[in-house]
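Asker: Give the three-dimensional model of this entry:
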Amino acid sequence: MGMRRAKTARTAPTDTVLTMEDSMTARFRRAISDPVISRSPAHLRNQALNFAAETESRIVELTSRIAHLEALAVTDDLTGLLNRRGFENVLQRNLLSAARYDEAGLLAYLDLDGFKSINDEHGHLAGDELLRIVGYFLKQNIRATDYAARVGGDEFAVLFVRAQNAPARERARSLVRGIDKLSFRHNGKTVVVRASLGLAYYDANSEQAELLARADAAMYADKKKGSRAARMIING
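Answerer: From the prediction side, this is the model:
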């Protein structure tokens, strides 16, 4: 049997804002009910302005905090790319846009070859470093309008938005060629990275589940060719 996670009560970010607002409202009401303050209109006006300014400042602060927490929910903490949830949200939005405006694009799936053997032989620190390097490379080599994500352990995805088939496919293959040139040192050895690639073109009629399945199948077909494998090279 799988382990059960203990249920913990969580307070929604918006609840935090409302609680803070209620507290400040109560303070304001207590202030204006003070008989001394009530006899001083100028003092009352200043109190109202101070509470309004404080309330606005706290709401801005909490709104920024909520936005930060929402970003964390869709971000992979190791690579800084979108996680699966964030990527599927982006994909859904772009497929809806494609259907409405008759747009097209390309979904690329990338899987790192031999990743398990690196973890097994050299530890998870080496595997994590490899993932960070690939994530950084993808982030630096896609257009500002495109999206990159780590969607699984060693699986990445790139969404080429509003892109023609042939140029987008060439950009995806260029990414893989770039990944194949990546390397890093670990315990006196050089880890050379290799990746398999699966591509699926989408248009106004594409559905998300079918598109993901096509890209995934194409990636595994590429991996079966066995033409690429990550390996450890001992210098000297």
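Asker: all contacts plus neighbour counts: C-alpha atoms, from now on.
Answerer: Will do.
Asker: can you tell me which residues contact residue 135?
Answerer: Contact partners of residue 135, counting by C-alpha atoms under 8 Å, 6 or more residues apart in numbering, are 79, 80, 81, 149, 150.
Asker: typed the wrong thing, it's residue 173
Answerer: For residue 173, the contacting residues are residue 197, by C-alpha under 8 Å, 6+ apart.
Asker: hmm, back to that, which among the contacts of residue 135 gets closest to residue 182?
Answerer: Taking C-alpha to C-alpha as the measure, residue 79 is the one of the contacts of residue 135 closest to residue 182, at 15.6 Å.
Asker: can you tell me how far that closest one sits from residue 106?
Answerer: Counting by C-alpha to C-alpha, to the nearest Å, the separation of residue 79 from residue 106 is 22 Å.
Asker: And for residue 69?
Answerer: Residue 69 is 30 Å from residue 106, where distance means C-alpha to C-alpha.
Asker: Between these two, which is the more surrounded one?
Answerer: For residue 69 against residue 106, the residue with the higher neighbour count under other C-alpha atoms under 10 Å is residue 106, and the figures read 25 against 13.
Asker: Does the more buried one lie in a helix or a strand, and which?
Answerer: strand 105-112 (DSSP states H and E).
Asker: Report the distance from that strand to the chain centre.
Answerer: When C-alpha coordinates are averaged (C-alpha atoms, centre = their mean, to the nearest Å), strand 105-112 and its chain have centres 15 Å apart.
Asker: So which other helices or strands are in contact with that strand?
Answerer: The elements that strand 105-112 packs onto, with contact taken as 3 or more C-alpha pairs under 8 Å, 6 or more residues apart in numbering; DSSP states H and E, are strand 155-160, helix 165-180, strand 195-202, helix 208-224.
Asker: for comparison, sequence B:
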Amino acid sequence: MGNDHRFNERTFAMSLHATVTILPPAQNSAPVTLPAPWGEEQPRLDRHIELWLSETARLLGATPLPTDESRRSDVLRLALALAEAERIIKAQQAEIEKLEALSLNDDLTGLFNWRGFNRQVSVGLAEAQRTGIGGVLIYVDIDDFKKINDTYGHAAGNAVLREIAGLLSHKVRQHDSVGRLGGDEFAALLTRTSAAQGFRRVRDIAQALEQVTILHDGIAIPVTASVGAVAFSPDDSPEALLERADRRMYDCKRGRTRLEVA
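Answerer: Okay, the predicted model is just below:
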């Protein structure tokens, strides 16, 4: 049905009562009783009812709207069925969107998960191909994360993961993307930026990561991370870009430096 003729829940209930009051119930069906008084709104509601029924009649190819009460009653029943079907479809669409969001996001941090971040990389590279402007991909790996879990417990480890996720999210722009790729690995995609500008921001992120201390249950937990970053161009592929950034991060970790860029 057209947007102009849709009701909110309250108006729909009023219109349903008004229409059933006017038209007889279907054969062998129980009468429908709903509370009414509407006062000054009644004439406007009557007009909405007519528009609603006329729209249903048009969709059914039964225009103009029948004047015979029995035929109008048929149109009413079909209108109610269409409205209920529309409600069910909307509920199903909302559930599908919810499930899709869950499949693309990490439950603990709210960031993109591996699947969601890979999708963002593909979108970012497609944008780079359209605009000719590349960007920078950052890989972050928390140092000795297993030791943090073993020493302070998994709740403390989760607090560390959420803190790093918040720091990275705060350090990027709205159109950039941040993901938790699994375990203690994170990534950030900086789009629409030159390599020089992107690496300046990478160094800012690396410096911020060097100063992280998590306070958990009254205990201060120092956290360090290894960071690798690579510039990308419109000619890059998602797989090659992710592999290069991952390799840079491990170069950093093996060299015990805090940042590797290329």
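Asker: Superposed, what's their TM-score?
Answerer: Comparing the two superposed chains by TM-score structural alignment, normalised by the length of structure 1, the resulting TM-score equals 0.77, with 195 aligned residues with a C-alpha RMSD of 2.0 Å.
Asker: about what we covered before: among the contacts of residue 135 of structure 1, name the buried ones.
Answerer: 79, 80, 81, 149, 150 (16 or more other C-alpha atoms under 10 Å).
Asker: okay, those in TSV with secondary structure next?
Answerer: Putting these into TSV (DSSP: H, G, I helix; E, B strand; the rest coil) gives the following:
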residue	secondary structure
79	coil
80	coil
81	coil
149	strand
150	strand
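Asker: Between these, which sits nearest residue 131 of structure 1?
Answerer: Distance to residue 131 of structure 1 across those (C-alpha to C-alpha) is lowest for residue 79, with 6.7 Å.
Asker: Identify the residue of structure 2 aligned to that closest one.
Answerer: Alignment of residue 79 of structure 1 against structure 2 is given by TM-score structural alignment, with residue 109 as its counterpart.
Asker: for its match, what are its contacts?
Answerer: With contacts defined as C-alpha under 8 Å, 6+ apart, the neighbours of residue 109 of structure 2 are 161, 162, 165, 180.
Asker: Narrow those residues to those in helices?
Answerer: When DSSP state H defines the helices, the subset of these inside them is 161, 162, 165.
Asker: Could you identify the longest helix within structure 1?
Answerer: Identified as the longest helix of structure 1 according to DSSP H is helix 41-73.
Asker: before we move on, the earlier item: any chance of the helices and strands packed on strand 105-112 of structure 1 in JSON lines, plus distance to residue 124 of structure 1?
Answerer: Putting those into JSON lines (distance: least, C-alpha to C-alpha, whole Å) gives the following:
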{"stretch": "strand 155-160", "distance to residue 124 of structure 1": "16"}
{"stretch": "helix 165-180", "distance to residue 124 of structure 1": "20"}
{"stretch": "strand 195-202", "distance to residue 124 of structure 1": "18"}
{"stretch": "helix 208-224", "distance to residue 124 of structure 1": "23"}
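Asker: Nearest to residue 50 of structure 1, out of those?
Answerer: When these are compared for distance to residue 50 of structure 1 using C-alpha to C-alpha, the nearest one is strand 155-160, at 48.4 Å.
Asker: Which residue numbers in structure 2 does that closest one align to?
Answerer: Taking TM-score structural alignment as the measure, structure 2 aligns residues 185-190 with strand 155-160 of structure 1.
Asker: Against which helices or strands is the longest helix of structure 1 packed?
Answerer: Contact partners of helix 41-73 of structure 1 among helices and strands, from 3+ C-alpha pairs under 8 Å, 6+ apart: helix 13-33, helix 35-38.
Asker: relative to helix 41-73, how tilted is the first one?
Answerer: By that I understand helix 13-33 of structure 1. 170 degrees (axes from the mean of the first three to the mean of the last three C-alpha atoms, to 10 degrees).
Asker: residues near residue 147 of structure 2, how many?
Answerer: 11.
Asker: so the equivalent of it over in structure 1 is in which element?
Answerer: Matched by TM-score structural alignment, residue 147 of structure 2 corresponds to residue 117 in structure 1. In the assignment (DSSP H and E), residue 117 of structure 1 maps to helix 115-122.
Asker: That helix vs structure 2, average offset?
Answerer: Its aligned residues in structure 2 lie a mean 1.1 Å from helix 115-122 of structure 1 after superposition (mean C-alpha distance after the TM-score superposition for structure 1).
Asker: ok now do the residue most central in space within structure 1, which residues does it touch?
Answerer: Most central in structure 1 under C-alpha atoms, centre = their mean is residue 82, positioned 1.7 Å from the mean C-alpha point. Contact analysis of residue 82 of structure 1 by C-alpha under 8 Å, 6+ apart lists 74, 75, 76, 147, 148, 149, 150, 151.
Asker: which residue of structure 1 sits farthest from its center?
Answerer: With distances taken from the mean C-alpha point of structure 1 and given as C-alpha atoms, centre = their mean, the most distant residue is residue 39, at 56.0 Å.
Asker: how close does it get to residue 31 of structure 1?
Answerer: Following C-alpha to C-alpha, the distance that separates residue 39 of structure 1 from residue 31 of structure 1 is 12 Å.
Asker: Then residue 61 of structure 1?
Answerer: 24 Å.
Asker: thinking residue 143 of structure 2 is in contact with residue 222, fair?
Answerer: No - the pair formed by residue 143 of structure 2 and residue 222 falls short of the contact definition of C-alpha atoms under 8 Å, at 10.4 Å.
Asker: The two: which has the busier surroundings?
Answerer: Comparing residue 143 of structure 2 with residue 222 by neighbour count (other C-alpha under 10 Å), the higher total belongs to residue 143, at 16 against 13.
Asker: Leaving aside the residues adjacent along the chain, what's closest to the more buried one?
Answerer: Leaving aside its chain neighbours, residue 143 of structure 2 sits nearest to residue 225 (5.0 Å; criterion: C-alpha to C-alpha, 6 or more residues apart in numbering).
Asker: what does residue 43 of structure 1 give?
Answerer: For residue 43 of structure 1, the nearest residue in space outside its immediate sequence neighbours is residue 37; the separation is 6.2 Å by C-alpha to C-alpha, 6+ apart.
Asker: I figured that neighbour was touching residue 28, is that so?
Answerer: No - at 11.5 Å, residue 37 of structure 1 and residue 28 do not qualify as touching, with contact defined as C-alpha under 8 Å.
Asker: Kindly provide the distance from the aligned partner of residue 197 of structure 1 in structure 2 to residue 145 of structure 2.
Answerer: With TM-score structural alignment as the matching criterion, the partner of residue 197 of structure 1 in structure 2 is residue 227. Distance from residue 227 of structure 2 to residue 145 of structure 2, counting by C-alpha to C-alpha: 14 Å.
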